[in-house]
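*Asks:* when you get a sec, could you give me coordinates for this:
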Amino acid sequence: MPAAALKPKPLPTQSSAKRPVQLDLPYEPVEKRPLPPGRPREWYVTHNRRLKAMRLAIALLDLGVYVPNQARNEKIRSTAELIGVHPPSDTTCHMVRALMRYSR
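*Replies:* Next up, the predicted model:
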């Protein structure tokens, strides 16, 4: 018997399934791990800024803001307050709009 016949078929994903795949609920975030040591400080600042921008972009999409020009700095900052994140800088607000632009 060929080795390929012994391998179990992978479970279908949302895109390959004939019917919608049930999501595992309740959602639990991945366990946080410390960031790798020895990097320059700027790397950590940029990394955390990207994470914050992604969280804000997702929250804005959930609120119905789909176009970057709808996401003014005031809207992004009010969304940050809504989800419990410190108010973002102008640089982070720019990054949020960039993420929304390039995800299309």
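*Asks:* from now on I want contacts and neighbour counts done on CA atoms only, so please keep to that.
*Replies:* OK.
*Asks:* distance of residue 48 from residue 35?
*Replies:* Residue 48 is 10 Å from residue 35, where distance means C-alpha to C-alpha, to the nearest Å.
*Asks:* which one's more surrounded, these two?
*Replies:* Shown here are residue 48 and residue 35; by other C-alpha atoms under 10 Å, residue 48 has more neighbours (12 against 9).
*Asks:* one more, for comparison:
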Amino acid sequence: MPAAALKPKPLPTQSTAKRPVLFDSPYEPVAKRPLPAGRPREWYVTHNRRLKAMRLAIALLDSGVYLPTQARNERIRRTARLIGVHPPSDTTCHMVRAFLRYNR
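*Replies:* Model (predicted):
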């Protein structure tokens, strides 16, 4: 069997599809679900802090901040104001820099 026959057929694009192809918009928020019950309070605090830090890290990456040294607390808090998030604590700012560090 020729190698070309083993290749999967590419998905249709907007120009080759018979009908419009629906794309998932990355800017559309995911539907929120309730968090699992029965965990200790500290788990919920940490979980929400991680989510906030990820949102801030993504916003910083979108604005051109790629290095943790570029993301000082003031810049992270300014970004939080821009995207409509409550000002992060020092711990959350530290977590944002950790996400940027591991992004590289």
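*Asks:* and the TM-score between them?
*Replies:* Aligned and superposed, the two chains score 0.76 in TM-score terms (TM-score structural alignment, normalised by the length of the first structure); 87 aligned residues with a C-alpha RMSD of 2.1 Å.
*Asks:* what lies in contact with the helix ranked longest in the first structure?
*Replies:* Identified as the longest helix of the first structure according to DSSP state H is helix 41-62. When contacts are defined by C-alpha atoms under 8 Å, 6 or more residues apart in numbering, helix 41-62 of the first structure is touched by residues 66, 71, 76, 79-80, 83, 92-93, 95-97, 99-100.
*Asks:* mean per-residue distance, the next helix or strand after that helix to the second structure?
*Replies:* Using DSSP states H and E, the helix or strand that directly follows helix 41-62 of the first structure along the chain is helix 73-83. Aligned to the second structure and superposed, helix 73-83 of the first structure gives a mean residue distance of 0.2 Å (mean C-alpha distance after the TM-score superposition for the first structure).
*Asks:* what stretch of the second structure does helix 73-83 of the first structure fall on?
*Replies:* The aligned range for helix 73-83 of the first structure in the second structure is 73-83, by TM-score structural alignment.
*Asks:* what are the buried residues along that stretch?
*Replies:* In terms of neighbour count (16 or more other C-alpha atoms under 10 Å), stretch 73-83 of the second structure has its buried residues at 73, 76, 77, 79, 80.
*Asks:* residue 31 of the second structure: which of those is nearest?
*Replies:* For these, the residue nearest residue 31 of the second structure by C-alpha to C-alpha is residue 80; the value is 21.3 Å.
*Asks:* what's the closest non-adjacent residue to that closest one?
*Replies:* Once flanking residues are discounted, residue 80 of the second structure sits nearest to residue 87: 6.0 Å by C-alpha to C-alpha, 6 or more residues apart in numbering.
*Asks:* what residues are up against the one you found?
*Replies:* With contacts defined as C-alpha under 8 Å, 6+ apart, residue 87 of the second structure is in contact with 77, 80, 81.
*Asks:* still contacting in the first structure, which of those residues?
*Replies:* Among the contacts of residue 87 of the second structure, the ones still in contact in the first structure (both residues aligned by TM-score structural alignment, their matches' C-alpha atoms under 8 Å) are 77, 80, 81.
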